[in-house]
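Undergrad: below: sequence and its predicted model.
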Amino acid sequence: MAKKTFETALSKLEKITEELEDGDLTLENSLKKFDEGVQLAGFCSEQLSDAKAKVELLLEKDGKIETLPFGEQESGYKDLSE
């Protein structure tokens, strides 16, 4: 079986959401799909948290370019993405 990726999990979660919104499933199948969706949402959330921890912002301070972990921008830095 292929390794689960964020993209495949998100795609499956979108499909489950559509199936649940259609309302054509039995109660038992709806509960199974809901449980699977919750697990996939948790996996996607973990993947996003891991990615966020790895993202670094490119910042400029006093003419020097430095990197800081995402979310740790200090005052005095200019965000170059602006």
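TA: That came through, no problem. Residues are numbered from 1 along each chain as shown.
Undergrad: use CA for all of it now, contacts and neighbours both
TA: OK.
Undergrad: mind listing what the residue positioned nearest the centre of the chain touches?
TA: When Cα atoms, centre = their mean is applied to the chain, the residue found nearest the centroid is L48 (3.2 Å). Listed by Cα atoms under 8 Å, 6 or more residues apart in numbering, L48 has no contact partners.
Undergrad: distance check, it against L20.
TA: 24 Å (Cα to Cα, to the nearest Å).
Undergrad: take this one as well and set it beside the first:
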Amino acid sequence: MDLPIEELSFEDALKELERIVMRLESGDATLDESIHLYERGDRLRQRCAERLDAAQARIEAIRLDTEGRPAGTRPFTAA
């Protein structure tokens, strides 16, 4: 039985997504099973992306003063 995706940790969601990809790539799944796997895999991918985005928002970059010493932090911004 599949656990609700919202209850999975990032690591567990990623592991399940990897298992789904391997199953789909094997070509052993029926068409109906492949569709189910693809749909769950897409939801798992979205969950992982959401968790990564949330983690990135919490990362802080260290600011340095003119002499290269740490002078505080600022929110991380992706370039």
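TA: Thanks, I have the structure now. These numbers were taken from a predicted model, which means no experiment stands behind them.
Undergrad: so after superposing, what's the score?
TA: TM-score for the superposed pair, counting by TM-score structural alignment, normalised by the length of the second structure: 0.83. Supporting figures: 73 aligned residues with a Cα RMSD of 2.1 Å.
Undergrad: how big's the offset between the longest helix anywhere in the second structure and the first structure?
TA: As assigned by DSSP state H, the longest helix anywhere in the second structure is helix 31-58. Mean deviation of helix 31-58 of the second structure from its aligned counterpart in the first structure after superposition (mean Cα distance after the TM-score superposition for the first structure): 0.3 Å.
Undergrad: tell me the residues of the first structure aligned with that helix.
TA: Using TM-score structural alignment, helix 31-58 of the second structure lines up with residues 27-54 of the first structure.
Undergrad: so how far is the matching stretch from its chain's centroid?
TA: Distance, stretch centre to chain centre, for stretch 27-54 of the first structure: 10 Å (Cα atoms, centre = their mean, to the nearest Å).
Undergrad: how about stretch 20-30 of the second structure?
TA: 21 Å.
Undergrad: tell me which residue of the second structure is furthest from the middle?
TA: E67 (37.3 Å).
Undergrad: which of the helices or strands spans that one?
TA: Assigned by DSSP states H and E, E67 of the second structure falls within no helix or strand.
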